[in-house]
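Visitor: What would the 3D arrangement of this be:
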Amino acid sequence: MGLVPTIDLSSADAPSAIDRACREVGFFQIIGHGVDPAVEGAAWDAATEFFRLPLDDKLAVAIPDGDAYGYGPFAVERLAASRGERTPPDLKETFSVGPFTEPPPAVRDDPSAAFVFSPNRWPSALPELETAMRSHYDAMASLVERLMSLMAVGLGLPPDFFVPSIDRHTSALRVLHYPDLSGRGIEPGQLRAGAHSDYGTLTLLRQDDAPGGLEVRGVDGDWHPVPAVDGAYVVNVGDALERWTNDAWRSTMHRVVVPSADVVGSTERQSMAFFHNANWDARIECVPTCFGPGRPCRHEPITAGRHLMDKFRSTQY
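Guide: Next up, the predicted model:
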């Protein structure tokens, strides 16, 4: 059995299993999640077609300076920069979208919210991408609502505890393409995605089983592979949820590695990640069951928006 457990959301012990996984590892895989395979498949296939477009078509929807969404070209992002590390650029290209709703008036007046609510961009060469991404975005948001309810129960809270903090979430959906690395020069220390933790509440990942995949750093300090489980999503705790639980749950370091040099055949890889963020103005503070006598709150309260922007500013794009 690997480091990361697989949990069936339809089982009666799902809340306690989730709580245990979040305390011990910060990662788990879920089955019994109810996501429509047709919705997931349409998004996956549309993403594949997008990354096959000519570079000029992709660059036409490149992320502008100061914005969050659009195409991220190959070998530009450095995720390890969020930890203050200087590393070679990550060996991937991406396409990201954000909220499909307008910000509420109170948020609209906050200049720093413009980044999270920046426009989505769609390639004219692939009109079906918008419909597919929007449908998958909505499916992931619904799944997060279910997960957060189970998480609340696992923490000894009412099932609807998190609802007022996530009913206007500011989440992002990102599809990632890791090209075949055969014949490419790879710099020392270069990875497909540098070691990092995620910023928000939690992340849902759909990955394939191609070589050179996700690894999680255990409490033993070693890196452990997270194999693809058929039909499953990988879930990990983000920095905001770690803070919300007074560090009871772990936001764990993870990375995507370069395939072994002895791999035969293509090493191309693809994944889809839904980065869930709470409402912009949600207050992130110790939940009632995670502090008490002899267990003080470790962090000052902060809004989810400020927390997110503090994290983004630490990363070089």
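
Visitor: only C-alpha atoms for contact and neighbour calcs from this point on.
Guide: Noted.

Visitor: Could you check how many residues crowd around Leu241?
Guide: 24 (other C-alpha atoms under 10 Å).

Visitor: same deal with Arg306?
Guide: Arg306: 17 neighbours (other C-alpha under 10 Å).

Visitor: wait, what's in contact with it?
Guide: If you count contacts by C-alpha atoms under 8 Å, 6 or more residues apart in numbering, Arg306 has them with Trp280.

Visitor: for it, helix, strand, or coil?
Guide: Secondary structure, DSSP: H, G, I helix; E, B strand; the rest coil: Arg306 is helix.

Visitor: roughly how far apart are it and Arg283?
Guide: Counting by C-alpha to C-alpha, to the nearest Å, the separation of Arg306 from Arg283 is 10 Å.

Visitor: cool, and Phe51?
Guide: Distance from Phe51 to Arg283, by C-alpha to C-alpha: 38 Å.

Visitor: To compare with the earlier structure, here is another sequence to fold:
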Amino acid sequence: MKVCHMIGVDLPDGDLKESFNYTSATEDNDWPTESACPGFKTTNKDFFELCVPLHNRVLEVMAHGLNIEDPLFFVKRHAQPSRACLRSLFYPSLDDVTVKDQQVRCSEHSDYGGITMLFHQVPGLERHRVFLDGTPAERSQSRQSIVFFGNPNEEAVIDCTDNSNKYPPITCRDYLDQKYSATHQ
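Guide: You can find the predicted model right below:
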């Protein structure tokens, strides 16, 4: 199972969370076994497939709002195989955890892709970070959220839609690889 303990850029201690990332390129051996986690693989794959059309609709609305001639301009650049990712996040109970000074559930960050859809039962994300819960009752509860990161096809060229050339064109693969490298140095 891919479990990621993300490290905050300015924080000496890891975030208080676990995560599992699913993409269309996730290999079968990356999943927990069905006996250990019944329905996990099917549920993640099914939810990913439900997110794609919603994500594409948001992209269409964006194109319309930006007065782009082709309403599918962004959707076409997000065609499979894309770098879209479904991340399941688990924030465990803090009952048996020694929280270090300035430690948070999810450190300050920005998302790299075009569209991020957050699904959660309990609010928590504030200004691109998740703070520790306030009351003792809230801190004793575990929490879960799911995030769909909509990223373009790896070969899609990201450039200025207004033809300003303010930023040099770059492929999605190169852009994301640069961002991941800078984050996880």
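
Visitor: Would you pull the TM-score for this pair?
Guide: The TM-score (TM-score structural alignment, normalised by the length of the second structure) is 0.88; 179 aligned residues with a C-alpha RMSD of 1.9 Å.

Visitor: hang on, the earlier thing: with neighbour numbers in mind, choose between Phe51 and Arg283 of the first structure.
Guide: Phe51 (21 against 17).

Visitor: Figure out the helix or strand that the nearest residue in space to the more buried one that is not next to it in sequence lives in.
Guide: Leaving out its chain neighbours, the residue that sits closest to Phe51 of the first structure by C-alpha to C-alpha, 6 or more residues apart in numbering is His177, at 7.0 Å. Per DSSP states H and E, His177 of the first structure falls inside strand 172-178.

Visitor: which other helices and strands contact that strand?
Guide: strand 93-97, helix 128-154, strand 269-276 (3 or more C-alpha pairs under 8 Å, 6 or more residues apart in numbering; DSSP states H and E).

Visitor: count of residues packed around the residue opposite Ala278 of the first structure in the second structure once aligned?
Guide: Taking TM-score structural alignment, Ala278 of the first structure has Pro152 as its aligned residue in the second structure. Other residues near Pro152 of the second structure come to 27 when the count uses other C-alpha under 10 Å.

Visitor: Hmm, Pro152 of the second structure is touching Leu59, no?
Guide: No - in this structure, Pro152 of the second structure is not within contact of Leu59 by C-alpha atoms under 8 Å, at 10.9 Å.

Visitor: can I assume the residue nearest to Phe51 of the first structure is in contact with Gln270?
Guide: Yes - with contact defined as C-alpha under 8 Å, His177 of the first structure reaches Gln270; the gap is 4.7 Å.

Visitor: where do the strands sit along the stretch 151-300 of the first structure?
Guide: 172-178, 193-196, 202-207, 214-217, 223-225, 233-237, 254-256, 269-276, 283-284 (DSSP state E, counting those that start in this stretch).

Visitor: Can I get these in CSV including distance to Leu155 of the first structure?
Guide: Shown next, in CSV, are these (distance: least, C-alpha to C-alpha, whole Å):
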stretch, distance to Leu155 of the first structure
strand 172-178, 26
strand 193-196, 25
strand 202-207, 15
strand 214-217, 23
strand 223-225, 26
strand 233-237, 14
strand 254-256, 24
strand 269-276, 19
strand 283-284, 16
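
Visitor: How many residues are close by the residue nearest to Phe51 of the first structure?
Guide: His177 of the first structure - counted by other C-alpha under 10 Å - has 22 other residues nearby.
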